[in-house]
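Q: mind folding the following:
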Amino acid sequence: MALSAYRLALSLAGAAICSTLGASHSAQAATCIGNCGHNFGTADGVIVPAPGSFGEYDWVSTQGGLDGAAGIAGYDTSATNGSELLSDIFFAAVGQIVSFNFNYVTSDGSQFADYGFAQLINTTTSEVYELFNARTVPDGAIIPGRDLPPVVATLSPAVVSINPGAPTWSPLGDSSGDCYGPGCGYTGWVASTFTVPTEGSYQLRFGAANWLDAAYDSGLAFSGLLLDGATIGDGSSFENPLLPQEIGPNGEFQFEFTATPNQTVFVDPYITTGYDFEVQSGQLILSAIFPELGDANGYDVFSLTDLVNPLGTGIMGGSLFSFGSGVSGFALRGIDPSLALDPANVGAFVTGLTFDISGPTTIQLTQTPVTEFSAAVPETSTWAMMILGLGLMGATLRRRSAVRAVAVA
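A: Next up is the predicted model:
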C-alpha cells in the first residue's frame, strides 16, 4: 500500500531517503533509498497495468540509484549502485500469506548481471526470507536469479525466461528503449506467495541493482502487496490501509506514521463493541465522525474517567460530534456486535478524528478495544516514533476495518 511515515534506521553511507509511491498518497510509511516511484495503473512501454489493485504498481530503478543500495548480503560483491524500498512494518501471525506480483525489466545484458529481488524481514529476529529474485543473463531462465540465494516463495510461473528486446519503460530513464546485449527485456508479471512461518513483525524489502558498472539500467515493478488478502498499504485510502506493526500488552494494534494538517490516514484494525481513544502526545481531539452501519440506536460517547454520564448518546453514523475546545480522549460504546462485519473488509468501521494542530505533527494515539473476551498477546515493543494502537483482544465476533485519523489545523 506508498509511504515515508515511519523512518527505519538505515546506516547506508550517503543514502538519500525520499518519500515515494506518489505525491498524492497521504500516508507516509515506507522508506525509499535511491529512485522509487508509483504508477497509477497506466500502460508504460512494455509494462502493462498490474493484475488487480486497479492496475497500480510501485517500482524501484537503478537509474538514479545510490552506490551500495539494494545489496543482497553475501551475493553483492560486484553490485555497484541501485535502489530499494522498505515497506511499512506489519504484524503477521503463523500461517498468514504474504502475496504480490512483480515484473523485472532490464536494458543490460551479456556479463552485466543486474538483478532485482524481494525479501521478507522479521524485524524482531532479523531473519531474512528471500521471496524471489531475478537476474539479467544472456540465455536461460532469468527467474529465479542465477547465482543468487534460493527463493522460498511460491512463484507462478515458477521459472521465467526473458521477453527479449530493448525494453521501453520510463523508470529506466535514458536506458529506456536501449539494450546492451543478449539478456535485455522484461519478465512480465509473476505472482509470489509465501506462508509466514513465525508470528512477529515483518517488513518487505524490494530492490534492483546494477552489476559491474552503472550503465544500462534495470528496475523492478511490484504490486498487490497483500496479507491474507488485505492490502499492506500506505494509509492513503480504504483500499490501501496501514497494517499494524505489533500487538501491545492490552491487545492493541500499534502503528507508526506522521500526520500533517488536512491529511487522512487509513489504518486497518480488528474491532469489537467499543473503543477507548486517548492522545498520548498532548494534542486534543476536536471532533469525531463515526461510520454509518445501519445501527438505529447510534453510538454513545463518554469521558474516559466517567463511563456513567455520557457526553452524548444516540450519535448517528455520518454526523459530526464536537468536543468543543477539545479532549485528550474519549470512550466510544454501542457498536452493535450483531452486525458481525467481515474481518477482511477494510472499510467496515471508518472513524474520522480531527486534532487541534497547526502544522505537521507527530501524534501518539491509542485506540483500545472493548471486548467480551481476552486472549494472550505478545509482549509490546519499544517505539521510537508515533504509536497508534488499535486493538485486537481475542474474540469470536471480530470486525476488521479502516479507521480514519484526520489531522486538521
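Q: can we go C-alpha only for contacts and neighbour counts from here?
A: Fine.
Q: next, the residue nearest to Tyr75 when sequence neighbours are not counted: secondary structure please.
A: Counting by CA to CA, 6 or more residues apart in numbering, the nearest residue to Tyr75 once its immediate chain neighbours are dropped is Leu148, at 6.4 Å. When classified by DSSP: H, G, I helix; E, B strand; the rest coil, Leu148 comes out as coil.
Q: try Trp59
A: Three-state call for Trp59 (three-state DSSP): strand.
Q: any idea how far it lies from Ile247?
A: Distance, Trp59 to Ile247, by CA to CA, to the nearest Å: 30 Å.
Q: what does Val279 give?
A: Val279 is 18 Å from Ile247, by CA to CA.
Q: higher neighbour count, these two?
A: Between Val279 and Ile247, counted using other CA atoms under 10 Å, Ile247 has the larger neighbour count: 26 against 19.
Q: ok, how many other residues are close to the spatially closest residue to that one that is not a sequence neighbour?
A: The shortest distance from Ile247 to any non-neighbouring residue, by CA to CA, 6+ apart, is to Phe253 (4.6 Å). Phe253: 30 surrounding residues under other CA under 10 Å.
Q: where's Phe253, which helix or strand?
A: Element membership for Phe253 (DSSP states H and E) is strand 252-255.
Q: tell me which residues of the strand of greatest length in the chain are tucked away?
A: When the chain is parsed with DSSP state E, its longest strand is strand 200-211. Using 16 or more other CA atoms under 10 Å as the test for burial, strand 200-211 gives Gly200, Ser201, Tyr202, Gln203, Leu204, Arg205, Phe206, Gly207, Ala208, Ala209, Asn210, Trp211.
Q: and this one, so I can compare the two:
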Amino acid sequence: MKITRTPLIALSLSGALVLPTAQAANISLSNNTWTASGAAGLIYGDNTVNNSPTGNAQFGYVSTSGGVYGVSSLVLRDEGRGTENQTNGSKIQSNAFSANANDTLTLQFNYISTDGRGYDDYAWARLVNADTHNTAAWLFTARSTNSANGNVVPGNVLNRQVDNNLPDELDAVLNDGNTIGFAAAGTSWIPLGGSSGICWDNANTCGPTGWIKSAYSFTATGSYFLEFGVINWGDEAFDTALAFDFGGLQQVNFSGVAIMPPPSTVPLPGGFLLMSLGMGLVSAISRRSKFAGQS
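A: Here you go, the predicted model:
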C-alpha cells in the first residue's frame, strides 16, 4: 500500500487550527537586474575605496561626474545658504522582487566626496513599493556638507525634506547600531572624474566613509525594488559618489554600465590627471570667490 505524506496541521489548546507560518529569510539579490540613469558602473577595490566585507571582487557605484538631471527622489530645503538646489546626479534601480514580513536585507555602502561647506552633495538608498512606487523604507543617506564635524552619515538628509509628512529617519540599522566613524583618505578615485584627487575645502574631511552595513527587516509582505543615488548640490563641480555592494552581486546583472578594469591594469593617468587637476583648481578658485562673496 502506498502511503502519501501530508503536511501536519496542529491544533491549539482552544481547538483552533494553527497553520504553518513562513520562515523569515535573508533576501538574495543575486538574480536581480539593474538599470542606471546617469553615471554608474562596476569597479574593483583600490587604496581609496577598498573591497567591501562581502568579499566580492567587484562592487557597484553611482557618481555625480557624468550625471543627469531629475534623478533624485528627495526634495530638500536650501536652508537659506545662498546656494542653489540639487543639480545633476545618478541613480541605479533593481528590478522588482518579493519579500515577506520579517525577511531581512543586508547592503554595504561607502560614500566618497570631494565637496562640502555649503555645497551639500548627498546620497540615498531606499526600498520602494513596486505597486505604488512609494518609499517603503530609507536604507542609507549621507551628505558631504557636515564632514567637518563628522556627521557625514546619515548627514541630516531626511529631516531637510520639503514634505514634512515623509519619515525623517532611517528605517535600516547602520553598522549594527555602533558608532559610524569616518575613514578620511585621499580622493583619487576614477568614478569622481575631474574631481579625482582634489578637495573643495581642506577644512572638510574629503574622502570615503569606509564601508557601512545597512540592515533592514521588512515590515510587510509585498513586491519591492531598490534605488541607490547621489546628487550634486549648488553646482556641478567637485563630485561625489556612492559605492554599494551586497552578497551575490554579479557583473552579468548590470547592463549598460561602465566596467572598470582591475587597478593593476588601469593605465597611469599621466597628462590627463594633470589636466583634470588644473581644471579642478581653476574651478575651486572661482567657486571659493563666489562662496566668500556670499558669507
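Q: elements contacting the longest strand of the first structure?
A: When contacts are defined as 3 or more CA pairs under 8 Å, 6 or more residues apart in numbering; DSSP states H and E, strand 200-211 of the first structure sits against strand 57-61, strand 79-86, strand 90-92, strand 115-122, strand 218-227.
Q: so that strand aligns onto which residues of the second structure?
A: Here strand 200-211 of the first structure aligns to the second structure at residues 222-233, judged by TM-score structural alignment.
Q: with stretch 87-101 of the first structure instead?
A: Using TM-score structural alignment, stretch 87-101 of the first structure pairs with 94-108 in the second structure.
Q: residues in contact with the matching stretch?
A: Applying CA atoms under 8 Å, 6 or more residues apart in numbering, the contact partners of stretch 94-108 of the second structure are 24-28, 32-35, 52-53, 130, 211-227, 244-247.
Q: buried subset of these as a ChimeraX selection?
A: Listed next is the ChimeraX selection for buried residues among the contacts of stretch 94-108 of the second structure, using 16+ other CA under 10 Å:
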select :27,28,32,33,34,35,52,130,211,212,213,214,215,216,217,218,224,225,226,227,244,245,246,247
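Q: list the buried residues for stretch 40-49 of the second structure?
A: Residues Ala40, Gly41, Leu42, Ile43, Tyr44, Gly45, Thr48, Val49 are the ones in stretch 40-49 of the second structure that count as buried (16+ other CA under 10 Å).
Q: what's that stretch in contact with?
A: By CA under 8 Å, 6+ apart, stretch 40-49 of the second structure touches 50-51, 57-63, 90-92, 110, 185-189, 207-208, 210, 251, 257-263.
Q: now the end-to-end length of it.
A: 15 Å.
Q: what is the burial count for Tyr275 of the first structure?
A: Tyr275 of the first structure, neighbours per other CA under 10 Å, totals 22.
Q: just checking, it touches Ala331?
A: Yes. Shown here, Tyr275 of the first structure and Ala331 form a contact pair, counting by CA atoms under 8 Å, at 5.9 Å.
Q: against Ser214 of the second structure, how distant is Gly177 of the second structure?
A: 10 Å.
Q: quick one: the helices in the stretch 151-295 of the second structure?
A: In the stretch 151-295 of the second structure, the segments counted as helices under DSSP state H, counting those that start in this stretch are 271-294.
Q: in the second structure, what sits opposite Thr168 of the first structure in the alignment?
A: In the second structure, Thr168 of the first structure lands on Ser188 (TM-score structural alignment).
Q: just give the nearest non-adjacent residue to that match, would you?
A: Closest residue in space to Ser188 of the second structure, ignoring its immediate chain neighbours: Gly197 at 4.1 Å, by CA to CA, 6+ apart.
Q: tell me the residue in the first structure aligned with that neighbour.
A: Per TM-score structural alignment, Gly197 of the second structure is aligned with Gly177.
Q: can you get me a residue count around its match?
A: Around Gly177 of the first structure there are 17 residues (other CA under 10 Å).
Q: can you tell me how far it sits from Val370 of the first structure?
A: Applying CA to CA to Gly177 of the first structure and Val370 of the first structure gives a distance of 57 Å.
Q: OK, contacts around the corresponding residue of the first structure for Ala125 of the second structure?
A: Residue pairing (TM-score structural alignment): Ala125 of the second structure is matched to Ala118 of the first structure. Contacts for Ala118 of the first structure (CA under 8 Å, 6+ apart) come out as Glu130, Leu131, Phe132, Asn133, Leu204, Arg205, Phe206, Gly207.
Q: one more pass at 7 Å, please.
A: Glu130, Leu131, Phe132, Asn133, Arg205, Phe206, Gly207 (CA atoms under 7 Å, 6 or more residues apart in numbering).
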